[in-house]
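[1] Okay, here's the prediction I keep looking at, along with the sequence it came from:
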Amino acid sequence: MNTSSVMPYPARYWHMLADGRMQCDLCPRDCHLHEGQRGACFVRQRQGDQMILTTYGRSSGFCIDPIEKKPLNQFYPGSSVFSFGTAGCNLTCKFCQNWDISKSRDMDRLMDQASPEAIANAAVQHGCKSVAFTYNDPVIFAEYAMDVADACHARGVQTVAVTAGYMHDQPRRDFYAKMDAANVDLKAFTEDFYFKLTSAHLQPVLDTLSYLQHDTDVWLEITTLLIPGYNDSEAELSALCQWIKTELGPDVPLHFSAFHPDHKMPDVPATPPATLVRARQTALKAGLNYVYTGNVHNLEGDTTFCPACQTPLIERDWYLIKRYRLDAHGHCPDCGAAIAGRFDARCGHFGRQRIPIHMGGSTA
């Protein structure tokens, strides 16, 4: 594909400053741009008196995944999701697990091109329940993601944001008005961690979580990547879980996932499985109803239990659903308790497949 054929796309969320610079208003980084400069995300650029989104219509790749891989365990379990991302990121996480995509400044890495309508059509063609904006943070390609969401909804396809949740209020409202579900990375529960390891701040992420839970109908799940010695202390985990229960409620699913040495932290050891098990127990003791472990093989940590009677309701082996006992209304068949989430009458059976898709430069 000739990437130079992609026309510049006008971006939203900016204003001019008195000194002639342009301020990007998408996220709390508030980048100030001279002519030709790009923001810290590298994909939002000033051209004259407008801002453009350089990655509109371009992707680092498309793939069909199990929804549980996002991870979303209580959003149409077992269904398939049409996943894609672009390049760049508005955080600078030293522990990034997708750094080759999210930190890329090489636009030629974006080999696939597709219009919003083409993505929606492909999702329908492949029988996907939803489309996920993932691999890198969709906040930075918000205009593209929102247009894709409109096209998906027109075809009856749901939309999912996998994000760090780092954005300003107005774009947050616009963006999540188009989303059906979100998994937000709550990377730690201290400002020190956010500032030193991500070049960001904690409070805007907490604001996004509170907004999603209290002011939208978006189904919300949270992921925290546990890094040994950085954010896995009992005190921090207890504080994080108490905040979730108090501010968001006990029914928001929480996923603890395992770090592996990567990017700028190659000498930090991988997260021991025992740390995830301990974190899960801490969260359950704090009163959270749905707590999972990720990136490790742990059948109990993969399972959805009834919070009322503790019956195993959705038993998983990695991303494969082995047993599904919810009734057609999403209730426990033993005690009748309603299970938080979005459910069909029957679960999907996509399993643990991962199917790469080439869009072939499709624009329609």
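    Perfect, I can see it now. Numbers count the residues shown, from 1 in each chain.
[2] switch to C-alpha atoms for all contacts and neighbour counts from now on
    Fine.
[3] pull the longest strand from this structure.
    With DSSP state E setting the assignment, residue counts place strand 219-226 as the longest strand in the chain.
[4] Other residues contacting it?
    If you take C-alpha atoms under 8 Å, 6 or more residues apart in numbering as the criterion, strand 219-226 is touched by 71-72, 75, 180-188, 212-213, 232, 252-259, 271, 276, 341-342.
[5] Against that first model, consider the following:
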Amino acid sequence: MKEAILYEKLADKKVKCHLCNHFCTIAENKRGICSVRENRDGVLYSLVYGKLVASGVDPIEKKPLFNFLPGTKSFSIATAGCNFRCLWCQNWEISQIARTSKDIPGRDTAPADVVALAIQQDCRTIAYTYTEPTIFMDFAIDVMKLAHKSGIKNVFVTNGYTSEEALREIAPYLDAGNIDLKAFKDETYRKMCGAKLEPVLETIRLYKKLGIWLETTTLVVPTVNDSEDELRHIARFIADVGVEIPWHISQFYPTYKFLDAPPTPISTLHRAREIGIEEGLRYVYEGNVPGTGDENTYCYRCKELLIERYGFKILENRIENGRCFNCKAEIDGLF
């Protein structure tokens, strides 16, 4: 437990958290929506500082990041907790446990230990992932500073609900991120996730403004966000922010509290990819369907195949010094 960053003290021993866009006002002996920040005697504490519930080595493609150091390894960490309550959360056992348990699990780990493990495993990046990294940013920023000193880059896999103040705080140490754009209807965010759409859109714009490499992901959920109209609105928004931003469209599988919807048809993912390209996006990837979707990177100018993938595995990479081997167009990202 450690005193939290980014909060203000109010009257009557209340506090206001500035970490995410919920901006919770928290009474004494209560927790915020994330359930991992607690007001004790008028002081806000992080209950998950250094308490890792998951860690391990992943291919960077699993984040997913396809245009950022492809083919490299990422040391991935998470604590318990989340500021969303998505009904189809794939990691609900660790993201939601703090809502139901007074005692929050986790292995005590120092920031220096995380960096040492990343170096030991020959990882080019540290990914803050699995749950929502914003809610353990107190710990993440200490790791990130040490990582940069060791030449390791930092990656957030996030729901995009980070406050502007918090994002600007970590921006000097954050090299890349993947933001989930779960839908393009505020009603869906409120009903399915317990949040709002507009703050996520603002975060996407701010990543671009701050120069942080950004990729986006939409889990295409039947009956929720799979209409052509909604997919086109998502693609058009991303393209308006930047046509170079990759869009990952992933297949849904029934899980957690959303068990009645079927898996996303492959044909829906194919159509979503077509829509993304029609709206001007340079890189659109189908996910969770290895071998049956389009996971490859193509040159946006001459259309040559540049990176051939099967799932998270790279079969061939024909990018040369960040450029297309054929027409020499500069390929967006870090290669």
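    Sure thing, it's come through. Just so it is clear, the structure is predicted and the values come from calculations on it, not from any experiment.
[6] and whatever helix or strand comes next after the longest strand of the first structure with strand 219-226, angle?
    Following the chain from strand 219-226 of the first structure toward its C-terminal end, the next helix or strand by DSSP states H and E is helix 234-243. Relative orientation of helix 234-243 of the first structure versus strand 219-226 (axes from the mean of the first three to the mean of the last three C-alpha atoms, to 10 degrees): 180 degrees.
[7] Relative to the second structure, which residues correspond to the helix or strand just after helix 234-243 of the first structure?
    For helix 234-243 of the first structure, the succeeding helix or strand toward the C-terminus, using DSSP H and E, is strand 254-258. When the second structure is aligned by TM-score structural alignment, the counterpart of strand 254-258 of the first structure is residues 247-251.
[8] what range in the second structure matches the longest strand of the first structure?
    Equivalent residues of strand 219-226 of the first structure are located at 213-220 in the second structure, counting by TM-score structural alignment.
[9] Surely L33 of the first structure is in contact with R46?
    Yes - here L33 of the first structure lies in contact with R46, judged by C-alpha atoms under 8 Å, at a distance of 6.5 Å.
[10] joint contacts of those two?
    Where contact means C-alpha under 8 Å, 6+ apart, the residues bridging L33 of the first structure and R46 through contact with each are M22.
[11] The residue nearest to the spatial centre of the first structure is in what secondary structure piece?
    Within the first structure, one residue has its C-alpha closest to the average C-alpha position: by C-alpha atoms, centre = their mean, that is V162, at 1.1 Å. Assignment of secondary structure by DSSP H and E places V162 of the first structure within strand 158-163.
[12] in the second structure, what residues pair with the helix or strand just after that strand?
    Under the assignment DSSP H and E, the closest C-terminal helix or strand after strand 158-163 of the first structure is helix 169-176. Helix 169-176 of the first structure falls opposite residues 164-171 of the second structure when the two are matched by TM-score structural alignment.
[13] who touches that stretch?
    For stretch 164-171 of the second structure, contacts defined as C-alpha under 8 Å, 6+ apart pick out L6, H18, L19, C20, I141, T203, L206, L210, I212.
[14] do stretch 188-202 of the first structure as well
    Residues outside stretch 188-202 of the first structure that contact it (C-alpha under 8 Å, 6+ apart) are 29, 91-95, 187, 203, 224-225, 230-231, 236-237, 239-240.
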